[in-house]
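1. Show me how the following folds:
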Amino acid sequence: MAFNEDGSKMTYRESLQNILKEGQLADALGIDIFALGEHHREEYSISSPEIMLAALASSTSRIKLSTAVTVLSSDDPVRIYERFATLDGISNGRAQIMLGRGSFTESFPLFGYDLEKYTKLFDEKLALFNELITKDKVTWSGEETQNLANQTVYPRIEKHQLPVFIGIGGTPESVLRTARYNYAMMIAIIGGEAIRFEPYIELYKNATEEYGTQVHQIGVHSHGIITETDQEAYDIGWKYIKQSMDKVGRDRGWPEMTQKRYDFEVGQGAYYVGSVETVAQKIAQTTSELGIDRFDLVYGTGGQLEKTRLETIKLYATKVIPRVKEILVKAGD
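-> Reported below is the predicted structural model:
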C-alpha cells in the first residue's frame, strides 16, 4: 500500500485503483511484463493477484500479465489452473504464472495448512500442477491434495502451454526442482551482491542436462527506485525500503537496517536505487555477469508515494530499459 502526501495511508480501494493505473501505464510505455505478488498482510492490498491481472487484461493490449508469486503451498492446484486458464483466455494468451512458497507464511494458518508441512505441501502441489498443465486428463492420488480419476479441468489453455516460472529464494533444492519440471527460473535477490547467485544459474543449466529438460528464461527480481537524481532516489529508499525491511525484521527477529547496510545494498548489493544512468549501469552489470534474460524491478517497496511509483515506471520504460540495451549491445561489440 502507498501513502498520501500528508503521510496518511491510502485506503485499500485507492491502492488497488492506483495499481491498475500503474499497469496501464506500463503497457502504454512498452514495458514487457507486469507482475503482481500475493500477500495476506496489512501493508499489502493484493491478496488475489489474478483478479487484478484480469482487470488489467481488459484495459491493456500487449503487456504480459504475471504473478510474483502465487503461493502454491496454501492454494489448490486445480483452482490455480482454472484461474490462470481463465486469465489466459481473457488476455488472449498474455498470462504467466510464477509459483513459489512465498516469503511470508500468513496464508498457511489463514487457509488451514500446517506450517510443519511447508516443503511437503509445495512439492506435492507442484507435482499435481505439472500434471494439470502437461496432460489433458489427469489421474492423481495425493496425501495433501485431492484424488483425481481421469479428470479434465476446464477451461483449457488453448494453443500454447502457460509460461511457468518458479520463484527461487536461494536454496539448491528449489533450483533442482525448477529444472526437473522444465520450468523457467526467477531468482528473488533482496539482499547482497547479485553475482553470488551465479552458482545457482550454473546448477540450473547443469541440472536441465541431467534431467533432459530445457534451459528456459532466467530472471532476477530486486527492489528499485528511479528518479532524476541519485540523491533523491537514495533519500526515498532510505525512508521507505528501510521502513519495509524493518517491519519484516521485527516479525522475524532481525536487527533494524543500518545506514551502512543500506549504502552497501545501493552501491554493490540488491537495491537498484538512483538516477537513470546509475540504475541502468547496475542492471546491465547484473544482466551481463549472470547471463540472465529478464530483470524485474520491484518498484513500490514500503508504500511509497504514488508520484514516486509513477515516476519510477516512466523512467524505467522510457530511459532505463533503452539505456540498458544500449550498454549491453556496446559490451557485445
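
2. make it CA atoms for all contacts and neighbour counts henceforth
-> OK.

3. got a list of what Thr139 touches?
-> Thr139 makes contacts with Asn147, Leu148, Ala149, Asn150, Gln151, as judged by CA atoms under 8 Å, 6 or more residues apart in numbering.

4. Swap in 7 Å and give it another go.
-> Neighbouring residues of Thr139 by CA atoms under 7 Å, 6 or more residues apart in numbering: Leu148, Ala149, Asn150, Gln151.

5. looking at this, it is in a helix?
-> No - judged by DSSP: H, G, I helix; E, B strand; the rest coil, Thr139 forms no part of a helix; its state is strand.

6. here's the other one to compare against:
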Amino acid sequence: MEIGLSTFVETTPDVKSGKVMSHAQRIREVVEEIVLADQVGLDVFGVGEHHREDYAASAPAVILAAAASQTKRIRLTSAVTVLSSDDPVRVFQDFATLDAISNGRAEIMAGRGSFIESFPLFGYDLKDYDELYDEKLDLLLKIRESEKVTWSGKHRPVIHNRGVYPRPVQDPLPVWIGSGGTPDSVVRAGLLGLPLVLAIIGGRPLQFAPLVRLYKQAAEQAGHDVSKLTVASHSHGFVGETTEAAADQFFPSTQYAMNKLGRERGWGQYDRASFDFARSFEEALYVGDPQTVAEKIIYLRKNVGITRFMLHCPVGTMPHEDVMKSIELLGKEVAPRVREEVARWEIEQN
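-> Got it, this is the predicted structure:
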C-alpha cells in the first residue's frame, strides 16, 4: 500500500488577509513540500497541470525536476497531465528527462482534465475532447514502447520513423490513466493494462468499488495479469494533531476554493455542514487526526481495492507551515499505521 500526496499548486487569496501569494513563492513552497514528503517516508508526490491564474503549475515536470535532485526515494508524477491539449512527444521527453534526473522515479498520469482552459490556449476545439485524448494516448504509448516511431492521426502531424529522446531509465516509463469515475475510462485503462487513478473527491468512496471491479474485468478479458494491476485514489484531506483542529484548519481555504469553482460550474453553496458531512467515516474527505485518517484509508483499501492513496493537500491556499505539518503527520504517523494494518490483512486474505 503506497501513501502519498498531490497538489494543484493553488494561489487563491488568503482567507484572513485577502492577499495572494506570487506563483513563484507557491512553486518554491511545493518543492519544499516534496522534499519533506521524501524525508518522512512517503511514496509518491503528484503535481497537477492547470492553465489559469489561481493555479501555478502549468509545467508539472519542471517543478518535479526541481525536487528530483533534492530527494532520494519518493516517486514523482503528474496529477494529471492534460494529454488532450499537449503534444505526446514533448510529454514523453519531459518525463523521460525527469526520470533521468530522479534516477528512475518519474511517472505520467495521463488525463483529459476537468478544466478546459488549455484547449483554447493551445488551439484545440472542445468538440474534439474525446477524440483528442484517444489519439494522443495512442501516440504516447507507442513512443514509450519504441525508440523509433511511425504514427499518423487526425490532430497531429504524421511521424515517419523518427527517434524520440531521451529514453527513460525505467522501461517502460510508467503511464497511469486518470479517471473521474466513468465506466469508459476505467475500461480503457483495463484493456490497455495500465494502472488506474480515480479522483474520489465527493460522495462515498465505496461507490467506486464496482468501477474497480469493472477495470479488472476489462484487464482480464484483454489478457493482462490482474494481480499486477495497481489502483490509486486521489482525495482531498488534511492531517492535524486532533480531528477538530484539523477540520478548523482545513475548512476555510477549502470553502473558498470550492465555492469559487461552484460559481463557475453551478454547484450549490459549500458550507461547514457540507464539509463536516464529507469528513464522516464513509465519505470522501480525509480530514482528522492520524488515527482517523489512517482508518479511512484502510477502509478504502479493504473495501474498494485501492493500492495507492494520494492525499490532496491543500485545497485553496493554506499557511505553508500547516501543510508541512500535515505532510509530517501523514508520513510519520498515518502511513506506518496503514502499512502495518494492510500487511496484516493481506496475510489473512492469503
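
7. Give me the aligned partner of Thr312 of structure 1 over in structure 2.
-> With the correspondence set by TM-score structural alignment, Thr312 of structure 1 lines up against Ser326 in structure 2.

8. Let me fix that, I meant to ask about Ile97 of structure 1.
-> Taking TM-score structural alignment, Ile97 of structure 1 has Ile108 as its aligned residue in structure 2.

9. How many neighbouring residues does its match have?
-> When counting by other CA atoms under 10 Å, one arrives at 25 neighbours for Ile108 of structure 2.

10. just checking, the match of Thr312 of structure 1 touches Thr242?
-> No - Ser326 of structure 2 is beyond contact range of Thr242, at 11.3 Å (criterion: CA atoms under 7 Å).

11. So those two - more neighbours on which side?
-> Using other CA under 10 Å, the more surrounded residue of Ser326 of structure 2 and Thr242 is Ser326, with 22 against 14.

12. can you give me the helices for structure 2?
-> 23-39, 60-68, 88-102, 118-121, 129-145, 183-192, 209-221, 243-265, 272-278, 290-304, 320-329, 335-349 (DSSP state H).

13. looking at those helices, which is closest to Leu173 of structure 2?
-> helix 129-145 (6.5 Å; CA to CA).

14. quick check: that closest one aligns to which part of structure 1?
-> Under TM-score structural alignment, the match for helix 129-145 of structure 2 is residues 118-134.

15. what packs against the longest strand along structure 2?
-> Longest strand in structure 2, counting residues (DSSP state E): strand 231-239. Here strand 231-239 of structure 2 touches strand 196-199, helix 243-265, strand 286-288, strand 308-312, helix 320-329, going by 3 or more CA pairs under 7 Å, 6 or more residues apart in numbering; DSSP states H and E.

16. Thought Arg75 was touching the match of Ile97 of structure 1, still the case?
-> No - counting by CA under 7 Å, Ile108 of structure 2 stays clear of Arg75, with 10.6 Å between them.

17. Near Asp130 of structure 2, how many other residues are there?
-> Neighbour number of Asp130 of structure 2 under other CA under 10 Å is 11.

18. Same check on the one 10 residues further on?
-> The criterion is other CA under 10 Å. On that basis, Leu140 of structure 2 has 19 neighbouring residues.

19. does it really touch Pro88, like I thought?
-> Yes - look at Leu140 of structure 2 against Pro88 with CA under 7 Å: they come within range, at 5.1 Å.

20. In structure 1, what sits opposite Arg156 of structure 2 in the alignment?
-> Using TM-score structural alignment, Arg156 of structure 2 pairs with Thr145 in structure 1.

21. In space, what's closest to the residue nearest to the spatial centre of structure 2 - neighbours in sequence excluded?
-> Centroid-nearest residue in structure 2: Ala79, 3.4 Å away (criterion: CA atoms, centre = their mean). Of all residues not flanking Ala79 of structure 2 in the chain, Gly48 sits nearest, at 4.1 Å (CA to CA, 6 or more residues apart in numbering).

22. residues contacting the one you found?
-> Neighbouring residues of Gly48 of structure 2 by CA under 7 Å, 6+ apart: Thr7, Phe8, Ala57, Pro60, Ser78, Ala79, Val80, Thr81.

23. just to revisit the earlier point, what's the counterpart of the residue nearest to the centre of structure 2 in structure 1?
-> Counting by TM-score structural alignment, the partner of Ala79 of structure 2 is Ala68.

24. show me the residues around that match that make contact.
-> Contact analysis of Ala68 of structure 1 by CA under 7 Å, 6+ apart lists Ala35, Leu36, Gly37, Met98.

25. gap between the third one and Asp230 of structure 1?
-> So the one you mean is Gly37 of structure 1. Between Gly37 of structure 1 and Asp230 of structure 1 the computed distance is 27 Å (CA to CA, to the nearest Å).

26. And the first one, by the same measure?
-> With distances defined as CA to CA, the gap from Ala35 of structure 1 to Asp230 of structure 1 amounts to 26 Å.

27. ditto for the second one
-> Between Leu36 of structure 1 and Asp230 of structure 1 the distance, using CA to CA, works out to 27 Å.

28. Between those two, which is the more surrounded one?
-> Using other CA under 10 Å, the more surrounded residue of Leu36 of structure 1 and Asp230 is Leu36, with 23 against 17.

29. Let me know whether the more buried one touches Ser66 as I believe.
-> Yes - applying CA under 7 Å, one finds Leu36 of structure 1 in contact with Ser66, separated by 6.5 Å.

30. which position in structure 1 aligns with the residue nearest to Ala79 of structure 2?
-> Looks like Gly48 of structure 2 aligns to Gly37 there (TM-score structural alignment).

31. what's the answer for Ser274 of structure 2, then?
-> Aligning on TM-score structural alignment places Ser274 of structure 2 opposite Arg261 in structure 1.
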